[in-house]
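1. any chance you could fold what I've pasted below:
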Amino acid sequence: MSGSLWTPPGAHADALPAIPRRRASPSWARPDPVDELATRLDDFIAAAVHPDEIAALLESDGLSDDRIRERYGVRDSFALAEELYERVERRHPEPDGPAHDPWRVGLLGCLLRGLVFALPGLGYVLGAPLLTGTLPLLAAALVGWTWNQGLAHRAYSWLGLGDRTAARRSLLLGAPVGVLLGALAAFAVAGPGQPTAVAFAAGQSCYLGAATVLLVLGRERALLAALLPMVAGAGFALVEPVPDTLRLVLLLCSMLTAAVLGLLEVAAAVRVPRGRGAVLNVRLPPRERDRPRRAGSRSTTMGRTLPASLPYALFGLATGVLVLHAALGNAPAGEATVALTLSMGPAEWLLYRFRSRSLAGLRSTSTARAFRRTTVRMAVECLAAYLAALLALGLATSALWPGAPGVSGVRLAGLLLLGVVLWTGLLLQSFGAVLGAAVICSAAALAQTLALVTHTGGTHWTGPIVHAAAALAQAVLVCVLLGRATAHR
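-> Next up is the predicted model:
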């Protein structure tokens, strides 16, 4: 052979060697796009308790199922999340400083809110000699609870988006509408010779609207100050006769003071041009920044057609009916309503405590099963603490209430079961799962109302049975929903 290069048969010995063509890289040498994504999101994936957390992140980053199938070769975001979850080892690094906890609140503030919820009941004690019927009051109260619950949700939605001006504007427009609806409801059901009841119901609706404004904007102390004249008059009326004129003056004083304070709180929205509120510091598409979201998610079939505040209004109506049944079903049983109303303070604090501890559980558990077990245990502990507070309040009000019937096991069981319904419903509401709670509470309220209307609810076991069924249904819903790590983000 001449030369150092091998010459193929049939080629000239002096020909130059051919330049080799670039070969395609074998498939095994190409970088895996899933591995690249896992590397990019390594810290987040390593700290995830469940693949659903990763799926939520992928969806928030705008990865559609079509793009995921094209780029990563899996069917959807959940399949990709499971693949990423398997490829990255679990790590839960500790934060540099104390972890941020938006759910940490003081007990005193919550107790103050519970007191503010209960004190308006003394207005009925002060105004009892002026009333000629209770049906207009009940109708106006139910309409007010329904409307103001939905209005409060809408205002809180704006506050959550960082736009306090829009929240004030919604309260400024919505509260007068609620007052008008309450007055019209009272007028519609009032019989002849009940003008004072209609007037009292209109004042009650005005107070409910003003109280909603002040409570949503965090002005509980101002509302308490507005109630002081009425509270002082009611306390004096329990021991000494009070002239009717003075009763009316004290009631009007508290109602007008609350209305003026509420108006001053929302008046700032009139002076700020629309669209000049606070800058939104949230990751929302531009179209969604203009208004609170409508109800709807992967788990809500009524999503884009149902206003987000409607389930909250329905929940307010249903719980209001249940509380009225508890108050009227075993007359005289007003102490049950007082106990439930006062218990809303501890209930709110325990709800915040549960949310706070669930965030700590996300940081301290390493598996989905451990987190679910921790969450269920915390829910049981908080519910037990609330029922203990409700039991103590129920026994205390029954002992102090004039003419109250003796404490019986059936009445206490009905009160505690209704407490379970209310607390689990509020818990679901705080997680945005209000639609399920509204449906369950509405079914329970409808069952009790039908039993009353058809005269089949004469037994004192009707209420406890309905409450037990609703409590069981909501407890199951709580366990199913709150065991998911993504529900706590």
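2. CA atoms for contacts and neighbours, from now on please.
-> Fine.
3. what's the first helix or strand after the lengthiest helix in the chain?
-> Among the segments of the chain that qualify as a helix by DSSP state H, the longest is helix 368-400. Following helix 368-400 in sequence order, the next helix or strand is helix 409-430 (DSSP states H and E).
4. just to revisit the earlier point, where's the longest helix of the chain relative to the chain centroid, distance-wise?
-> The chain centroid and the centroid of helix 368-400 are separated by 18 Å under C-alpha atoms, centre = their mean, to the nearest Å.
5. can you mark which positions in it are buried?
-> Residues of helix 368-400 classed as buried by neighbour count (16 or more other C-alpha atoms under 10 Å): 368, 371-372, 374-376, 378-379, 382-383, 386-387, 389-391, 393-395, 397-398.
6. helix, strand or coil for His92?
-> coil (DSSP: H, G, I helix; E, B strand; the rest coil).
7. typo on my end, it should be Ser25
-> Classification of Ser25 by three-state DSSP places it in coil.
8. and this one, so I can compare the two:
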Amino acid sequence: MSGSVWLPPGARPDTLPVIPRRRTTPSWAAPDPIDELTDRLEDFIAAAVHPDEIAALLESDGMSDDRIRTTYGVKGSFALAEELYARVDRRHPEPEGPVHDPWRIGPLGCLVRGVVYALPGLAYVLLPTATLPLLAAALTGWTWNQGLSHRAYAWLGLGDRAAARRCLLVGAPAGALLGSLTALAVTGTSDPTALAFATGQSAYLGAATILLVTGRERHLLYALLPMAAGAALTPVLSLPGPVRHALLLGSLLAVVTSAVRPTEGGAAPDKRRPPRGHGRPRRTRTRRTAAGPPLLASLPYALFGLGSGVLVLHVALGSAPGAVALTLGMGAAEWLLHRFRSAGLAALRSTGTPAAFRRATALMVARCLTGYLAVLTALALATAALWPHSPDLAGPRLAGLLLLGVVVWTGLLLQSFGAIVSAALVSCAAALAQTLLLSTQAPAWTGPAVYGAAAAAQATLVCLLLGRATAHR
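-> Model (predicted):
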């Protein structure tokens, strides 16, 4: 049968036989670039809780969307991250040695800082004087020194410790001068005692900022001991005026002298822990110019210091024990902040899905905030019991104090994660609202209402921000 073609049984004449082919990649074909990238980043991809973490890594490596489209044939960094996330199974490789946790610290140092924050208030026991110029100078100092602290830490983040020293050496005296001029503008020369006290207070705030930024809080504690001893003896011995002045001046000179050494060429600031209300600075890309980090980057920190200071002063005007409790509780607040950051790193290693990570962080926020409020309540009740002629710290006063505690701690938490603008806006808005209500003699329940609104706003921001794994990297 010449010219005929053999067909398999059952095949029709109008079909061709199927020839099985072995699907192999030719030796001359280029390898898949996504496979190569997967092999290179496999350990990181396997430990990622969410594709956004991989996208952040790609962007930090300088991969633009145009380059990704050209090289990998996908739309952009997020699409490539999702592809990489899908190709690698989740696993968390255990490190060979101990896990590095920069947030793990002991509670003792933080508690010492809490005491350091509260001791300056004893100066008012030794020298009671006009309140308005002192408050004006204190608010100026809190605002200025909060921004100064951030700028010094920004220089340290750039690795330029000499510039950080110069920043503190110039900024601290400038802040002291600004606080003194503010007090002078408020009181004039009619009350020289109040003006001198405000000047000393401004000098103390500048020197204390240097010591706290450089991690020398113990030096600050020792320098304040004479003034604290005098304040404790005043109700018993009725110390004469010259002795009180000598104790105040001695502590001030000791603080200023201790602050001079860290700004000299032989001593460099260290970055062990940040000062109150500043949190550990988040590692971000700071654009370095000839003048250093941008000045405007420190403005939100200064505004946060202003807003928080006004809120604390409102508490002090209504209940001095409440303000003392807030100040003493800053040590516990700082330690719990570090605990949360440490728990966030642990959650990155122990959870494998975004939902599990959100649950872990939400639980840790609730635990830390509950612990802080418990400490604040105990301090407030103990201080009110020991304070002579103290108003009853119950009802609206205690509710307002606890709600303000939520505002303070969540604000510290937000700025620790770089969300300082949000924290500053909420605290300044609450401070402005509370000031306006105070000037109109509003009912007592309006204070807790303002604090409650601010606490709800910041708690919402915390949930939105900290539920993302990328915020903790």
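9. what span of structure 2 lines up against the longest helix of structure 1?
-> Aligning helix 368-400 of structure 1 against structure 2 (TM-score structural alignment) gives residues 354-386.
10. same deal with stretch 237-256 of structure 1?
-> Mapped onto structure 2 using TM-score structural alignment, stretch 237-256 of structure 1 spans residues 234-253.
11. got the contact list for the matching stretch?
-> Contacts with stretch 234-253 of structure 2, where a contact means C-alpha atoms under 8 Å, 6 or more residues apart in numbering, come from 123, 125-127, 200, 203-204, 223-227, 230, 233.
12. if you set the cut-off to 7 Å instead, what comes out?
-> Stretch 234-253 of structure 2 is contacted by residues Leu126, Tyr204, Ala223, Leu224, Pro226, Met227, Gly230 when judged by C-alpha atoms under 7 Å, 6 or more residues apart in numbering.
13. just stretch 310-324 of structure 1 next, same as before
-> Here stretch 310-324 of structure 1 makes contact (C-alpha under 7 Å, 6+ apart) with 142, 145-147, 149-150, 153, 337, 434-435, 437-438, 441-442, 445.
14. what range does it cover in structure 2?
-> Against structure 2, stretch 310-324 of structure 1 falls on residues 299-313 (TM-score structural alignment).
15. now the matching stretch on structure 1. Mean distance?
-> Taken over the aligned residues, the distance from stretch 299-313 of structure 2 to structure 1 averages 0.4 Å (mean C-alpha distance after the TM-score superposition for structure 1).
16. how far away from the center of its chain is that stretch?
-> 13 Å.
17. now do the strands in the stretch 151-300 of structure 1.
-> With DSSP state E, counting those that start in this stretch as the definition, the stretch 151-300 of structure 1 shows no strands.
18. report how many residues lie close to the residue mapped onto Thr435 of structure 2 from structure 1.
-> Superposed on structure 1 with TM-score structural alignment, Thr435 of structure 2 falls opposite Thr449. Using other C-alpha atoms under 10 Å, Thr449 of structure 1 has 16 other residues around it.
19. give the buried residues for the helix or strand harbouring Thr449 of structure 1.
-> In the assignment (DSSP H and E), Thr449 of structure 1 maps to helix 434-453. For helix 434-453 of structure 1, a neighbour-count test (16+ other C-alpha under 10 Å) marks 434-442, 444-449, 451 as buried.
20. over to stretch 328-348 of structure 1?
-> Buried-residue list, stretch 328-348 of structure 1, by 16+ other C-alpha under 10 Å: 329, 333-348.
21. what lies in contact with that stretch?
-> 110-115, 117-118, 323, 326-327, 386, 389-390, 393-394, 397-398, 401, 404, 423.
22. got the angle between the longest helix of structure 1 and helix 409-430?
-> Here helix 368-400 of structure 1 points in a direction 130 degrees away from that of helix 409-430 (axes from the mean of the first three to the mean of the last three C-alpha atoms, to 10 degrees).
23. give me the mean distance between helix 368-400 of structure 1 and structure 2.
-> Comparison of helix 368-400 of structure 1 with structure 2 after fitting gives an average deviation of 0.4 Å (mean C-alpha distance after the TM-score superposition for structure 1).
24. now the helices for the stretch 151-300 of structure 2?
-> Assigned by DSSP state H, counting those that start in this stretch, the stretch 151-300 of structure 2 shows helices spanning 161-187, 192-213, 217-237, 241-260, 299-318.
25. likewise for the stretch 1-150 of structure 2?
-> Using DSSP H, counting those that start in this stretch, helices in the stretch 1-150 of structure 2 cover 33-40, 42-47, 51-60, 65-72, 77-87, 107-118, 123-126, 132-157.
26. single out the most deeply packed of these.
-> Highest mean neighbour count among the helices of the stretch 1-150 of structure 2 (mean count of other C-alpha atoms under 10 Å): helix 132-157, with a mean of 24.
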